[in-house]
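Trainee: Here is a sequence together with a model predicted from it:
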Amino acid sequence: MTKLRLGPIDDDKPVKVQVELPGSVHRDLLAYAKAHAEETGLAQPLTVERLIAPMLARFMATDRGFARKSRNSS
């Protein structure tokens, strides 16, 4: 089985935002939540809302263009 990129998720103080997702993205997030729960040993999958922020953070952390731009703006 392929290892997921998203590891355990820290419990951090949330900031509420509202976002609309296409149905296909929501279904994929539900499937990812299930796979993540199986891989990390969680009894219940996390909600889609709890997955979005860590996934975005991981994406931005591994985006080389964003990292270059962030370094240059400092």
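Mentor: That came in fine, so what should we check first? Numbering: from 1, shown residues only.
Trainee: use CA for all of it now, contacts and neighbours both
Mentor: Fine.
Trainee: residues contacting Met60?
Mentor: Neighbouring residues of Met60 by C-alpha atoms under 8 Å, 6 or more residues apart in numbering: 66-67.
Trainee: The structure to be compared is supplied as follows:
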Amino acid sequence: MKLAKLPDRTPVRMNLVLAPSLAKRLREYADFYAETYGSKEEVAELIPFILEAFLDSDADYKSKQKDDKRKKSSRLGSLQGLREPANDPGLKL
């Protein structure tokens, strides 16, 4: 099958406490969004996309993610050559 198993898509609720200055900046950003795109969105609706855009644009974070994935792939690759004794057709018990 070409399609991999779909990831967990269950939303996770998080409660945040923001400094008043950050809350004000987020409201201003929501206003700027409305001016730019002509549709008003609540700050709470924008926050997940703001966070995702931030993480996607952080080069150091993306580099670490690639390194971690490469290390994990390397460990899995070295384990693929190992077989469980019970599954080895050449093994006579």
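Mentor: It's in. Given the structure is predicted, the values throughout are model-derived calculations rather than measurements.
Trainee: how about stretch 19-37 of the first structure, which residues of the second structure does it hit?
Mentor: Counting by TM-score structural alignment, stretch 19-37 of the first structure pairs with residues 16-34 of the second structure.
Trainee: Would you mark the buried spots in the matching stretch?
Mentor: Neighbour-count burial for stretch 16-34 of the second structure, counted by 16 or more other C-alpha atoms under 10 Å, picks out 26-27, 30-31, 33.
Trainee: For the second structure, which segments count as helices?
Mentor: Taking DSSP state H as the test, the helices found in the second structure are 20-37, 43-57, 59-80.
Trainee: Out of the ones you listed, which is closest to Val12 of the second structure?
Mentor: helix 43-57 (10.9 Å; C-alpha to C-alpha).
Trainee: what about the closest one, how far off from the first structure?
Mentor: Averaged over the aligned pairs, helix 43-57 of the second structure sits 0.7 Å from the first structure after superposition, using mean C-alpha distance after the TM-score superposition for the first structure.
Trainee: Could you give the residue range in the first structure aligned to that helix?
Mentor: Counting by TM-score structural alignment, helix 43-57 of the second structure sits on residues 48-62 of the first structure.
Trainee: The matching stretch: how far from the chain's middle?
Mentor: Its chain's average C-alpha position is 3 Å from that of stretch 48-62 of the first structure, according to C-alpha atoms, centre = their mean, to the nearest Å.
Trainee: next one: stretch 15-24 of the first structure
Mentor: Here stretch 15-24 of the first structure shows a centroid-to-chain-centroid distance of 13 Å under the convention C-alpha atoms, centre = their mean.
Trainee: that older thread, and of the helices of the second structure, who's closest to Thr10 of the second structure?
Mentor: Thr10 of the second structure lies closest, by C-alpha to C-alpha, to one member of the helices of the second structure: helix 43-57, at 14.1 Å.
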